[in-house]
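**Student:** pasting the sequence and the predicted model now:
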Amino acid sequence: MNWAEKYRPRHLSELIGNRESLRQISEWARNWTVDTPPLILYGKPGIGKTSSAYALANDMDWEVVELNASDQRTKGVIEKVAGGSASTGSLTGASRKLIILDEADNLQGNADRGGARAIADVIRQSKQPIILIANDLYGLDATIRNLCTKIQFKALPAKSLVPRLKEICSREEISCSIPALNEIAEQASGDIRSAVTMLYASAIGKDKVGEDDLSISSKDSRASIFDLVSATLGYRQVPSLLDLNFSVDETPDTVLQWVEGNLGVLPDRKKTAAAYQALSRADMYLGYTYKTQYYTLWRYANILMLYGVHDVLKGRNTSFAKIMPPSRWRLMSSAKRLKNLREQLLSDVGRTMHMSASTVRNFYLCPVSLLANTKPESFVRGYNLDADQLNILINDLDLAKNIVKTIDQERKQLEKELKKKKKEEEMLLKKQRKAIKINPSNEPAIQPVDNITHAHKKTDKSDSDTEISSEKEKKSSQSTLFNF
């Protein structure tokens, strides 16, 4: 069994690092109610996000329902698995069910079509606690981010990994030198799972592990695009921008768009103009590359877009600024999201009216919009619309938000009243049962089974005797009638 799984923490107290994040998770669980928003745990892989979710469930005695990236996370699957779990109680006797959606930032492509909307719907209607786990917070749909409380997990310092590695060696009865443990911790780059895996690979078939025995080639030390853009704009110092760029899994044209999208926040306009000049020259080389299919030219584009911008901005005030995705991406994402909302709305309306979405769009969208403006509350209740979908019909986002919020509050109030009524009925039933047990004289007298059986037999016997005697009388009368 892999040590990373064998020594996975079972309780929150066993996790190392991120104490403030763990405190927030524990407090969220202790104070959880139906109105408490779900959590998003985000950060680099291998730093304890998934382990903390399972440890929390173990500490709180909650049942776990997990949906991860290996599943086909279409709208139907999410509604069936997560949606059903979120609205029903536990069958194992646990107080609650914790729904964990791992790698939630990987909802993309045809396999996950409609998945983001389904997750948002599950979050709104859930009666159980939900935790979403993501490596990239901005890889999640904005609607989901706004519905959740966000908790960041940071990479663990190397010095905090060494004691855990020592503990594992002691439990496995393996002698490992301190320099070897330090080397593993450094190579892991804050990834405890990777550190344990490297120790496991180095210790297979050995009683002692030294620096020469280390197997550290399995660590994937990729950097993020945020690290590269921060270094290019001078927010952080790195030995080599090209080495950092090589470890980022992005093409040069994508990197150029990221750098360009974050130049607008710089206060010095002259330096900003010079930086744009360097980017324009890099863009020319990218154009030559795609035109000639001579990808060696990428190296010149990389040098111009990274060192050209970095050298121009040297010596300026390097106070931190938030790195954001390119603005055009955000606009494209908003347009795509609006299109998906419109298509979903047309599909729902068409299904009710027994016609295709294209027919509704071409011939009935205007009348439907007029009806929605007349009775927006009825449309929200009938089609289960959110604020964005209602806004498509009435073209008033503030009014749509207020209407949806009011209806959601009414639904929650109705659910509370039904729950309260059900609880009162259960209490009344318990009191009645208790009263019957205390006052058995109030119950109707119940004859023993043997007596009842005997009485029935007696009655049956008397009835049969009567029938026999009547038959005898008939026979006797007949005999006297024909006996001359």
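**Tutor:** Looks like it arrived, so ask away. Nothing here was measured: the structure is a model prediction, and the numbers come from that model.
**Student:** from now on I want contacts and neighbour counts done on CA atoms only, so please keep to that.
**Tutor:** Will do.
**Student:** select the longest helix from the chain.
**Tutor:** helix 397-438 (DSSP state H).
**Student:** so what secondary structure elements neighbour it?
**Tutor:** Helix 397-438 is packed against helix 376-383, helix 387-394, with contacts defined by 3 or more Cα pairs under 8 Å, 6 or more residues apart in numbering; DSSP states H and E.
**Student:** alongside the first one, take a look at this:
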Amino acid sequence: MPTDWTEKYRPSSLSELRGNDSAVDDVREWAQTWDDHGEAAVLHGSPGIGKTSAAHALAADMGWETVELNASDQRTADDIERYAGRAADNATLGGASGSDDSGGRQLVIVDEADNVHGNYDRGGSRAITDLVKTARQPVVLIANDYYEMSRGLRNNTREIEFRDVSKRSIVPVLRDLCRKEGIEYESDALDRIAEQNDGDLRGAVNDLQAVAETADHLTVADVVTSDRDKTVDLFPFLDTVLKEGEDPAEVLRTSYDVDETPDDLAGWIEENLPKVYEGAELARAYDHLANADRWLGIVRATQDYSYWRYAGDNATAGVAAARDGTKGGWTRWNRPTFYHGSSNTADYVVRQIARHEGTSMATARREVLPFLAALTHHCKPREPTVQMAAAYDFEEEHVSFVTGSGETTNKVQSIVEDAAERRSELVEEHAGGAFAGQADASAVDDGTGDDATGGDETSGDATGDDDGSMSLAELGGGDDSETASTETGEDRGTGGSDAEAGEGDAADDAEEDEDQSGLTDFV
């Protein structure tokens, strides 16, 4: 079996890497100053652009030994501790190769670090986070999608982004391989291979090797004429829509190769649009996004996904057509605020909303969460924000996620403290005299016939869960919740028997179902 050229000719020094000069400089600087900062680094970008090769080349340049872990294969906490934890915990390693300046360092390389997610992988994500926090050796994480990593992991690493390798950087590599392997070639053939792989250097090398095995003289005719069936990565696609693509029809065709649904694409484009567009072109682009949102609403209402095509047309080709020419420079693309990624915080927020409002996770994410974000933006006004935190049992990180405020600010912390106090008050208020010392407890027990008062006290169940939390309608301050409470109090004040109490509970449930009939009614 022939040797894989990507391994046979893997760069042995950072100086041999082609493309990504800025990222390579950042990697070198990170390593040379590691004793000063002690941070882990995450190298992220599309597959096949040299991230893992850069890590190994760095170790060779620094004279560091390497310990490599593939997080997709060893993804549990035990695996990570066994393969990488012990190495990262060693202060020095006798016998490490390299110069005296290496200090006996050992580089821990964790490949595919974005493929480990929380509880699904039995503590693997937390173990990697603990690894980078406590390591006494340099740690490099390799990831394709930076935002698939947990926020805790991103916050504790230095980000170094690798961009797709340009055609002009790929062709010299292919030319050098042909020289080393004694292969004659036409320049157009190498150009064609580079174009087909569109930024994927590893794919280009693999294609060259495959063609070279059947031809001594490489011509354009020897190269497969159809483009590689390759999924377009999201960040390069955003470049195409918002900055580079001049033909809207080509932008639309490219969108078909992005592994995202039209509603998700619209979210990414909307989040990043103001970074690039301005003035009249921004207004035109928002018009197209508004049209896309209307079509997405039709999809949700009818469950007919054939309408997705119209949403995609507006969100991609429409936005591209609104742009006045191409945009230069590099732009850092942000994840949409309400993107359904692997964030544990986002998962918790959406799950709490869905549970308390009796909706699906999808409805909570797409409809309720954006409404709450608008209502409590930057914790203004304060009172609805406190009510929200109390209703859904949110901590600082959850309030920060919804409102866009800093998690560690005094404002958010005080809101969470007030919400905890509010929940305690509600639990006591809705307990129906279950707590000793409540004024209405004697009224219920002395048989004086004042059960209606107790009924009013407990009628809050019509709009809240058993733990004293509030529904979405109550958070909005609508009158419907008060009406439901009064009517339920009358039902429960007609008697004290268990049967009648059961009827009151049924009325409570009916009122609650009516009260939570949907976000549209509330708005």
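**Tutor:** Yep, it's here. Fair warning: this is a prediction, and the values are worked out from it, not measured in the lab.
**Student:** TM-score for the pair, please.
**Tutor:** Once the chains are overlaid, their TM-score stands at 0.62 when taken by TM-score structural alignment, normalised by the length of the first structure; 347 aligned residues with a Cα RMSD of 3.7 Å.
**Student:** which position in the second structure aligns with residue 23 of the first structure?
**Tutor:** Aligned against the second structure by TM-score structural alignment, residue 23 of the first structure finds its counterpart in residue 25.
**Student:** what residue of the first structure takes the place of residue 159 of the second structure?
**Tutor:** The alignment partner of residue 159 of the second structure in the first structure, by TM-score structural alignment, is residue 150.
**Student:** do I have it right that that match meets residue 43?
**Tutor:** No - assessed by Cα atoms under 8 Å, residue 150 of the first structure is found out of contact with residue 43, at 10.7 Å.
**Student:** could I get the full set of helices for the stretch 51-200 of the second structure?
**Tutor:** Taking DSSP state H, counting those that start in this stretch to define them, one finds helices in the stretch 51-200 of the second structure at 51-62, 77-80, 86-89, 124-134, 151-155, 167-181, 187-197.
**Student:** against residue 32 of the second structure, how distant is the aligned partner of residue 7 of the first structure in the second structure?
**Tutor:** Per TM-score structural alignment, the equivalent position to residue 7 of the first structure in the second structure is residue 9. Computed as Cα to Cα, to the nearest Å, the residue 9 of the second structure to residue 32 of the second structure distance reads 25 Å.
**Student:** same question for residue 166 of the second structure.
**Tutor:** Counting by Cα to Cα, the gap from residue 166 of the second structure to residue 32 of the second structure is 28 Å.
**Student:** likewise for residue 510 of the second structure?
**Tutor:** Shown here: residue 510 of the second structure relative to residue 32 of the second structure, a distance of 67 Å by Cα to Cα.
**Student:** surely residue 240 of the second structure is in contact with residue 251?
**Tutor:** Yes - counting by Cα under 8 Å, a contact exists between residue 240 of the second structure and residue 251, whose distance comes to 6.7 Å.
**Student:** more neighbours: which of those two?
**Tutor:** In terms of neighbours (other Cα atoms under 10 Å), residue 251 is the more surrounded of residue 240 of the second structure and residue 251; the figures are 24 against 21.
**Student:** residue in the first structure paired with that one?
**Tutor:** Superposed on the first structure with TM-score structural alignment, residue 251 of the second structure falls opposite residue 241.
**Student:** chain center to the top helix by length along the second structure: distance?
**Tutor:** With secondary structure taken from DSSP H, the second structure has its longest helix at helix 279-302. Between the mean C-alpha location of helix 279-302 of the second structure and the chain-wide mean there is a distance of 23 Å, by Cα atoms, centre = their mean, to the nearest Å.
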